[in-house]
Each structure stands twice: as C-alpha cells, then as structure tokens.
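Trainee: Okay, structure incoming, though there's no sequence with it:
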C-alpha cells in the first residue's frame, strides 16, 4: 500500500472531523454521542450507519462497512490511498511533497511485482511446452482442454525437480527479495539447499485482477493423491485472495453488458464452461466467498447464479454464500442456486452432457425463497406450534438483513403462509421485534478468534480509549510473560504514551501495515459489553488479573525448579515475595 509518514497521517486525521467529511455527502442525524444515517455502501430503509465523533470512525451494523476518514474517502469517493492523503492535505494546507518520493518507491515495488509475476508466468508456460513434460499436456487434453484453451488461459507447469528452484533463482537472481515477497519459495532462506518451490509438480493457472493484470498463481496438483489438491499464491501487495475471483476479468473486459455471473468453485470449471462458449463464469480461489467479492460481483451485474455440487458440502457452501449476500440484496439484485448431481462439478458434467443439456440444468435454478425455506424447513415439523416458532426465529433475522423492501415483504408473506399468520401488519411487527443477527462483531471476528480473555479486554479497551494507557505505570513485568497478545498490548501502551493525544482512528492508522492490524481493527469495533462508567475500573481490574497471572506463572516455575535443583537464596527471596503478593487482595495494579 502506498504510504506517507505516520506523522503526516496522524496530523491530517487529528485536524479532520470525520463528521464534516461525511455530512457533506449525505444526511447525518445526531443521536446521543454519535451521528447516524443511511449507509452509503448498501441500500437500506432503516439507518444503520453510525459515525463516532470521539473515536473518529464510521461503521454500519448491517453490511459491516467501517473505517476512518481515509477509509471513507477510499471506499466512498473511490480515491486511492495517496489521493485520499492529498485531499486531506489540500483541505488543511499541509504539504506532503517531501513524502512523495517514498510513495513512488512503494508504487515502484508494486510495479516490480507485476513485472515479476509476468516473467514467472512466461517461465511456467515454457516449462509446459517442453517435451520432457508432455505428459502434463496430455493430462490437460484428457480434461477437455485443447491447445487454444491452454494458450488462452496462459496455463503453465511447475515441475517436481528441486533444480527448478535453482533455475528460477538464477534466471531472476536480481529479484531475489521480490521472490520472497511473492511466497514462491517456502523456507527462511533462498540458498540452494533450503529452497522449496510452493508450486512444485503443479499445473499453474495465472490469476488476474479485474483489469487483466496477472497478480498471482493457482496450482493444481498433477496427482489426485497429493494434498492439498489446489494451492494459491500467498497474499502480497498486489494480491489478496479474499478480494479477487478467477476468470472475472474475462467477463469484465470482453463483455460490456453482463446479464448474470455464474459462480463456480474451481479453475477447471471456469475454463471448461468458457471453452464450451458459456460466458459470464467466475470462481472463488479455494475459499468461501467474502462480502468483498459479493460486492464486486454486484457492481458488474445484478444477477448471481451459484453453481455447487449437490452433496452436503455444496449445500453448506451455498448457505454461507447466501448469508454473505443478504445485506446486498436490493430489489434490483437477484441470487439463484443450482445443485449438480452428486460427484459432478461443472467441468465434468458439461463434458459428459454437452452445452445444451447443461444450459437446461441452469434453467432449473432455485431463487432465494425456494432455497431459503427448503433448507430451513428440512428438520422442522411445521405441523406443530414449536416448529412454526422455530422457523420464525431462524428466518426473521435473515430477512431483516435484506435492504430490498419488496423482496423483504415477499419473504415475509411466504413465512406467513407457512406458519399461518396472514396479516402483513402482524408479520411486520414480528420483524421489528427481531434482533439483527448480522452484528458487526460477528462478521469481523469470523476468521480471528476474539473472546473475553484478559488480553483481549485490555487491548480492546485501550484501542477504544487510548487515554487508558496512563493507568499502566510500567510494562517491564509484562515483558516477562510469553504471550503474543500481551506483546501487542505492550506495543500499544508504548505508542499511546509516546503520542499522548491519539484518538482511536489515529491509533489504528498507526498500525495499518503491521501484521497484527486485523486483530486491532476487530478489537477497535469489538462490543466488549462494558458500560462506559466502569471502563476505567474494568481496565484496572484486568491489569491486576494479568499481573497476578504473571506472578502465578513465575511462582510455578520457581516451585518446579526447587524440586529439581535447590533454589538460590535470591530465588527463595523472590518466591517468598511472590507468595506474599498473591496473598494480598490488590486494589490497584503494582507494577
């Protein structure tokens, strides 16, 4: 990411009131300490978009959009990072010219990565065309790919020999550091004997961004016995697996008007369908579809057709996709589901039955209503009162996520028909009383484990209230505790004490490029359930608890040591002091 110095960024954020920026774009209403309005990132009738004056953050409880003023300019006004900084610097009359060269250097490194992946792509293509690896070409032909298709998708091969790693290093020796950043080689070093090629013995599929630039690779094992069968490049400055889709650029570049997108699961699915002249196909990169990807698809089409295997795994994947999609379903947008026969995927099926019969299968797609009620009704006895109540409790929170009023009304009426409530007014009353299950905290903690541990409480409270750092007299004893989250907390405390006037937005921005940024972002918006008037006391109590945990750990270590080797006089004195300290009921932390 292009960056200017943290000092400049902190200064710009401190001078900017996020309310002033956002309120110029759309209406905000004062509500308690915060401002609320309709979310600009998805259609909704009831306002769920909140802007905090104190923390200088915005977040939407419905779709999960969030960030500081820089994020808003990037996501709403479609500025890139440096353009957002320049916008704020012009507004406040602060020059950032001295930082431009550093930004250009970062941009230059991204350009180098683009060039490197193109060179690697050519290398993999040349390997596939060698006679030595003709068996790979034959394998692709057995999968239904002809020479034209192979060339069209720039498919290559990474051979199994370890010498292959040496060849790449020699050919691209001037880009050794970039090879590390791409994650092409696994291991700490790039010397000949510690190098291991991520994609060895795999068919290589170049992954393009929506503009057609190669940004990464996907590798499919040549042997079905090798696991994992599919492997992707590591995330880099130019590639984020959760923000890209395979084959999407071909639809975006080649077709001006896209009536629908057929969402499938694999590289071969995309390639085979397109080879059979079925356009508008894209695939996720081996993971569950993300909200970012859903939003990307709905920017280029109003209709998504999800094509999954008919087994249980396929239905679970479809259910996850539906839940991600609900907050984006305006009345103009559609989503459908198709389930193929067990053991089949689009690639194998179309080669068996041909294009015409495959298109007929697509015509039997299920709309959201059929899929939703079919799945939820499977294990519920709707002949009983408890069954009807259970169905209502399951489906009402999902309906409430949907911004499309007509679609929401239709699904409510469907529910009413099934549970025997035909009065629309009563159904709406039920909906209004239903809590929204798409709580932002649930969304952003999906892939990172956040719980009420003492470490998370301390980090979360400090991120949301940076002034609490003054309550930590010293971090020396904390540094003896071997815990990753505590190391994060120590770093936060030191940052807050160095920059004493930081608000939450500035504090989080300080860590934007750090490897624990995502966890800090989550804890900044985490609902810790602590009432405002007891936040300070809760923070102190957590510090005391952590202090006692460290003392107990040290106590156990000394006791165990005494059983093996007698303690020195100094160590016995230390153990006595710890025993005394733990026997006292602390009112304040004594570091």
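Mentor: Good, I have the coordinates. Predicted model, so just to flag it, every value in this text is computed and none were measured.
Trainee: from here on, contacts and neighbour counts on C-alpha atoms
Mentor: Noted.
Trainee: distance of residue 51 from residue 66?
Mentor: Per Cα to Cα, to the nearest Å, residue 51 is found 9 Å from residue 66.
Trainee: Are there residues contacting both of the two? Which ones?
Mentor: Here residue 51 and residue 66 share the contacting residues 57, 58, 59, scored by Cα atoms under 8 Å, 6 or more residues apart in numbering.
Trainee: Scan the residues you listed and report the most crowded one.
Mentor: The most neighbours of any of these, using other Cα atoms under 10 Å, belong to residue 58, which has 27 neighbours.
Trainee: Which helix or which strand is home to the nearest residue to it once chain neighbours are set aside?
Mentor: Leaving aside its sequence neighbours, residue 58 sits nearest to residue 51 (Cα to Cα, 6 or more residues apart in numbering; 4.2 Å). Residue 51 belongs to strand 49-52 when assigned by DSSP states H and E.
Trainee: Correct me if wrong: the residue nearest to residue 58 contacts residue 29.
Mentor: No: using Cα atoms under 8 Å, residue 51 is not in contact with residue 29, being 9.8 Å away.
Trainee: between these two, which one's more packed in?
Mentor: residue 51 (27 against 14).
Trainee: contacting residues around the more buried one?
Mentor: 18, 19, 34, 35, 36, 57, 58, 59.
Trainee: ok so, going back, overlap in contacts, residue 51 and residue 29.
Mentor: Common contacts of residue 51 and residue 29 (Cα under 8 Å, 6+ apart): 35, 36.
Trainee: Name the surrounding residues that touch stretch 332-351.
Mentor: The contact list for stretch 332-351 (Cα under 8 Å, 6+ apart) reads 144, 264, 268-270, 272-273, 298, 302-311, 314-315, 318, 358, 361-362, 364-368, 371, 404.
Trainee: Now with 6 Å, please.
Mentor: 268-269, 272, 302-311, 358, 365-367 (Cα atoms under 6 Å, 6 or more residues apart in numbering).
Trainee: Give me the subset of these that lies in strands.
Mentor: Among the contacts of stretch 332-351, the ones falling in strands (DSSP state E) are 303, 304, 305, 306, 307, 308, 309, 366, 367.
Trainee: Comparison target below:
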C-alpha cells in the first residue's frame, strides 16, 4: 500500500519520538535534558548498564553509541514490536489520532506532482528576488531599509518583490515551459473571469517566502506597497503544498535555534519575526496572520515546552492572547504550557527593538506571565465585584474554565492558584477601632498600624478584647494542629476579622495552605512570622490546656472547638451591635424600644459567655417578676451604667 504525500510528515509532526521511546526505556536523569529534548538511556536493543542510547526529540531521531542502532519513531516501533513498516505506521497513526488513508494506486503520481509544484515555487522565489534588485523596486528597498533590513538581511530572508503587472510572473514561468495547472495549483496565479489569460496573485507587493520545517517553499506572504490597498498583507491560498493552519513562518530555523537553548517566541507577523531574529532571538515564529490553531499549538510544543506569546500591545493583540487561552487549556500537559509577554501599548516586538533595544525585549521575556495569571486578568480586569452575586459569577466563570483542563494534576494546581488570587482580591481589611458618632467608638475597616507580636498583644493590655483575642487564638491554634478540618470552616474564616495583626496573618496562611498538610502549613508560618511565634502561642497557658491542642490531629475535638469559638465571636458581635443601636436610641425619648434593645443586648451577652454547657448560675427575680441569671443581671447593670454616663449632663 502506498501512502499519500505528506501523510508521514504529518505523522512525525504529531508524534514525539521521546514519548514513543519513553514507553520502553527509563531516561537517565543525570545525562538527560528533557527541556531541550536531549534524552539518554540504556539501549533497548542490547544489554548494557550505561546510558549510551541517545534520542533527539526535536529532530525526531535516535542513535546508540554502543550498537549503532539508529532511526526514527517508525523504525523504533518496527524493531521493538517486531512488525512491518505499514503495521508500525498504523500503530503510530492510532496513537496520533490519524485515520489510515485508503489505498491509493496513484500515490507515486501525486508525490511526483508535489515535487513539481515545489519546483515551481522555487522558480518564483528566484524571480521575486531578482525583481527586488531592479529599478521598479526602489521604493520597496527603501521601505525595507527604513525597517532596518539592509541588502545582506534581505538576502538572508530571501525577500523579493512582485511588480505591479498583471502577468509578470505568469509570462516568466510560461517562458520556462511550466504548465498552466502547476502555476494555478500553487496559487501564484488566478484564472480570469473574463476569458482572458490568468493573472498574477501578487502584484505591487514585497514578497516573503514561507517555508515548511523541511525548508521547502510552500507559500508566499506579500505586503502591499500601496497604502490604500484593501489587504495590507496577503498570503497564498491553500494548496496541495500549503495548509495555513498547519504552517509557521520561520519554522525550521526557529526549531534549530530553540534546540540550542533560545526561547521560542510567537509573534504576529513576518517583520516581527525577522526583527527578532536579526536582534539575536532566532527562535521566533509567526502563525501567518491568523489566530493560533490547535495544530500550530501542537507544533509549538514540539519545538519548546513553554513558548512565549509576544503579541502586539493593542486591543487586537490582547484579544488574540485571550482566545489562545481557551484553545490551550484542554491541551495542557505537565511541563507544557504558555507564557505571555505583552508589549507596551501601541507597540509590537519590532517597534520595541528599534526604540529600546534587545535588552528591553529580553526583560519582557524574563517577566512573561504564566497563563493562569492572564486567565485571571481576563476574568477580573475592569470589573467591580462589590456584591455576592458578582463574586459568584466570577467563581462560576473560573470554574468553567478550569474544568476544560483534562490533566487532573494541572487542574488542581490551577484551582489552588485561582484560590490564592481570589483571596488576595477579596481579602478582608484588618479593622481599626475608631471614634464614631456622638463620641462613641466602633469597628471600621481601615488599615491598622503594626502592633507588637502575639506574645504582647491583647492579653497584656487586658480589657474587653481579651475574650475575643482568646477565641481567635483557640480557633487558629486548633486548625494549625488539625489542618484537615479547615475546609469545613472556610466561610467562617473568610469573614473572621482579626483584631491582632499576627492572627490575621495566621488566618490567611490557614486558608491558603491548610490543604497541603500540617508540615507545610507550619513552614509557611515560620517563614511569615518566624520560628518562635507559633511555639509561644501553642505553649501559652491559655491554649496549652485546650483538649484539641493537647492532642493534635483529633478531628472531632478540633471541629467542636472551632465551631464553639466561632459561635462565641458571632454572639459577641451581636452584643456590640445591640449596644450601638441602644446608644443611638437614647438620643431620643426612652421608650419600650430602648428597653427591648437592652434586653437583646443582655441576651447577646449571655450567649457570648456560654461555652456550650448548661448554665448553672443562680437566678434572681426582676422587678416585673421575671427570672434572670446573674450573668444577664450583671450585663444589664453594666449597660445601664454606660448609658447613664452617656446622657447629656453626665
């Protein structure tokens, strides 16, 4: 059976020989450099202990320095599976998701046809290059020189010129005996709709040859010299040689440069690629004026694990980057991703190189953001999340995007990174106790100056904040000792407003790292607060006696402690709220409403002092015959004393 032209090329493009061979061997970690596709292992074809078997994943070949076995992915499958050529192709095609073609008796004839078409394209390359040196191309040469391309650079990139003539190239090729169907077949001319001679596709344009990975010219890109031309850039139509969605400008040279360690840069156009390469960034490619396709993305990952997308700094460039995220998410694999270097607004790589030089571009490449950060930017930039509904909409949009990731490990890491970014965006501000109306005081979200460490905070100063401080400390210590229950109290922690700065830091670290285990969480705490803070906290006499802290890892005790202390804090806040309301009501005439608010405050005080056990306090009888507990009575008396001195004249 004969295979159609291009089938094996496509098969080799889709498959990584490193993955094919990697199923049969174990790579030597000391000699291998997987990032550069330089892989070594003991040879699978003869018994040995040293790693003399070399795989060049970028070029697609293997070679053993011991037994001298060599070949490509097809050869490897033939030898290791003991199958014939076509069976090996079928095995690899199945892995690559390519259906085997039907038997084609004219395969050789088609192969010969492709060779003829490629020859015609080379004739066109030479014709256009000669035209660039003529008088009619003076403006084109001047334009290229203004763009920084001297005669030597024009020759390196084989740049040419198509004069503004209807049959200029057609007549030249016909004079050399080229058949009409070949000229039309490679898209160099179009048939006339008026019955006349076919006319040239490219007229009045600077010509850039587009070559495949093997170096064959498969198409042209032409830049119009007329500023009023409807199409500034024009590519060859798709032909038997050229598939725009499976081609990259500068593919072959970029692959070679990336193999030598240069970063793979994806730019938008021919001139960007040329400018990058001329300034030392040889591993630069462009997707031929279209958005990156799925096939082009696979080709990029065959060249480098983390291509850097360097798109223009305008809205169109940013939109192209955002679209690429959706294309790449389902295809992400461990070690295979994208980074994004966004150019300054209104500039492309060529502009930046001319204005600021290679150093400025290198700085942008070094600071290229990972794809997860651009995903976050896309979903949050320019939006206001001032309501629960808007926050929920953001969460849903991000969850939907993360679900696109097929690899569960990458999906988990994306989820954690998004969680961290979300926490940074919605992080509650630490409170300050500031003066309110009529001389009163209340909590207000405002930055608070740094305070002494936990050791010398509210416990030293005493007062009404001690109870709140101890409740916070118990909650945090319980979760540090048993972090596996932290997820159950995530909502309560997120709304926990810590009066002590160290407590706020501990709360943040628990929310972000509790899922990673006690050891990792403690390391994060040590890094943020130092090694003594946590030890001092857990060994303090107030916390050391708490059962769940004495027995770390006891999930039931930890749950009970955290739930109880959160309830206490909630009740205490209810007390503060009722006191504030009652104080405001006293500005008017006292009535039943004030009395009701005071009773609510007393009830809140009772709830705040409960510890989940039955109240065994003695009861007194009020003036109206009702029974009140000692704690209610004391809280009520304290309130009345406070109210007394808040009235005018006191």
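Mentor: Arrived safely, thanks for sending. Keep in mind that this is a model prediction, so the values were computed, not measured.
Trainee: re earlier: kindly indicate which of the contacts of residue 51 of the first structure lies nearest residue 283 of the first structure.
Mentor: Among the contacts of residue 51 of the first structure, residue 59 lies closest to residue 283 of the first structure (Cα to Cα), at 29.2 Å.
Trainee: Residue range in the second structure corresponding to stretch 178-185 of the first structure, please.
Mentor: The alignment of stretch 178-185 of the first structure onto the second structure (TM-score structural alignment) spans residues 182-189.
Trainee: Please compute how far the matching stretch lies from its chain's middle.
Mentor: 42 Å (Cα atoms, centre = their mean, to the nearest Å).
Trainee: what are the ranges of the helices in the stretch 1-150 of the second structure?
Mentor: When secondary structure is read from DSSP state H, counting those that start in this stretch, the stretch 1-150 of the second structure shows helices at 7-14, 17-22, 73-81, 85-96, 107-132, 138-146.
Trainee: Equivalent analysis for the stretch 301-450 of the first structure, please.
Mentor: Assigned by DSSP H, counting those that start in this stretch, the helices in the stretch 301-450 of the first structure fall at 312-325, 346-363, 368-377, 385-401, 405-419, 424-433, 440-444.
Trainee: Select, out of those helices, the one closest to residue 288 of the first structure.
Mentor: Residue 288 of the first structure lies closest to helix 312-325 among the helices of the stretch 301-450 of the first structure, at 6.9 Å (Cα to Cα).
Trainee: Provide the aligned range in the second structure for that closest one.
Mentor: Here helix 312-325 of the first structure aligns to the second structure at residues 315-328, judged by TM-score structural alignment.
Trainee: Now that stretch on the first structure. Mean distance?
Mentor: With mean Cα distance after the TM-score superposition for the first structure, stretch 315-328 of the second structure departs from the first structure by a mean of 1.0 Å once superposed.
Trainee: Residue 582 of the first structure: how many residues sit nearby?
Mentor: So residue 582 of the first structure, with other Cα under 10 Å, has 15 neighbours.
Trainee: Ignore what I typed, I meant residue 227 of the second structure.
Mentor: Counted with other Cα under 10 Å, residue 227 of the second structure comes out at 8.
Trainee: can you tell me how far the counterpart of it in the first structure sits from residue 343 of the first structure?
Mentor: In the first structure, residue 227 of the second structure lines up with residue 224, judged by TM-score structural alignment. Between residue 224 of the first structure and residue 343 of the first structure the distance is 15 Å, computed by Cα to Cα.
Trainee: ok now the biggest helix by length in the second structure, how far from the chain's centre?
Mentor: Longest helix in the second structure, counting residues (DSSP state H): helix 555-585. Centre-to-centre, helix 555-585 of the second structure and its host chain are 40 Å apart (Cα atoms, centre = their mean).
Trainee: what does stretch 406-417 of the second structure give?
Mentor: For stretch 406-417 of the second structure, the separation from the chain centroid amounts to 11 Å (computed by Cα atoms, centre = their mean).
Trainee: Ok, stretch 519-527 of the second structure next?
Mentor: Distance, stretch centre to chain centre, for stretch 519-527 of the second structure: 26 Å (Cα atoms, centre = their mean).
Trainee: Equivalent analysis for stretch 548-567 of the first structure, please.
Mentor: For stretch 548-567 of the first structure, the distance to the chain centre is 42 Å (Cα atoms, centre = their mean).
Trainee: what's the distance between the equivalent of residue 274 of the second structure over in the first structure and residue 113 of the first structure?
Mentor: Using TM-score structural alignment, the partner of residue 274 of the second structure in the first structure is residue 271. Using Cα to Cα, residue 271 of the first structure is found at 26 Å from residue 113 of the first structure.
Trainee: Residue 233 of the first structure -> the second structure?
Mentor: Aligned by TM-score structural alignment, residue 233 of the first structure pairs with residue 236 of the second structure.
Trainee: Surely that match touches residue 219?
Mentor: Yes: with contact defined as Cα atoms under 6 Å, residue 236 of the second structure and residue 219 form a contacting pair (5.4 Å).
Trainee: between these two, who's got more neighbours?
Mentor: When neighbours are counted by other Cα under 10 Å, residue 236 of the second structure and residue 219 differ, and residue 219 comes out ahead with 26 against 20.
Trainee: Excluding chain neighbours, what is closest to the residue most central in space within the first structure?
Mentor: The C-alpha lying nearest the average C-alpha coordinate of the first structure belongs to residue 242 (Cα atoms, centre = their mean; 5.8 Å). Once flanking residues are discounted, residue 242 of the first structure sits nearest to residue 290: 6.2 Å by Cα to Cα, 6+ apart.
Trainee: number of nearby residues for that neighbour?
Mentor: Around residue 290 of the first structure there are 18 residues (other Cα under 10 Å).
Trainee: Mean distance between the helix or strand harbouring residue 258 of the second structure and the first structure after superposition?
Mentor: Under the criterion of DSSP H and E, residue 258 of the second structure resides in helix 251-259. For helix 251-259 of the second structure, the mean deviation from the first structure after alignment is 2.5 Å (mean Cα distance after the TM-score superposition for the first structure).
Trainee: And for that helix, what's in contact with it?
Mentor: Under Cα under 6 Å, 6+ apart, the answer for helix 251-259 of the second structure is 36, 213, 282, 283, 284, 303.
Trainee: do that again at 8 Å, thanks
Mentor: Residues from elsewhere that reach helix 251-259 of the second structure (Cα under 8 Å, 6+ apart): 36-37, 58, 211-215, 264, 282-285, 303-304.
Trainee: Which element, helix or strand, includes the closest residue to residue 529 of the second structure other than its chain neighbours?
Mentor: What sits nearest to residue 529 of the second structure in space, not counting adjacent residues and going by Cα to Cα, 6+ apart, is residue 502, at 7.7 Å. Taking DSSP H and E as the criterion, residue 502 of the second structure maps to helix 501-513.
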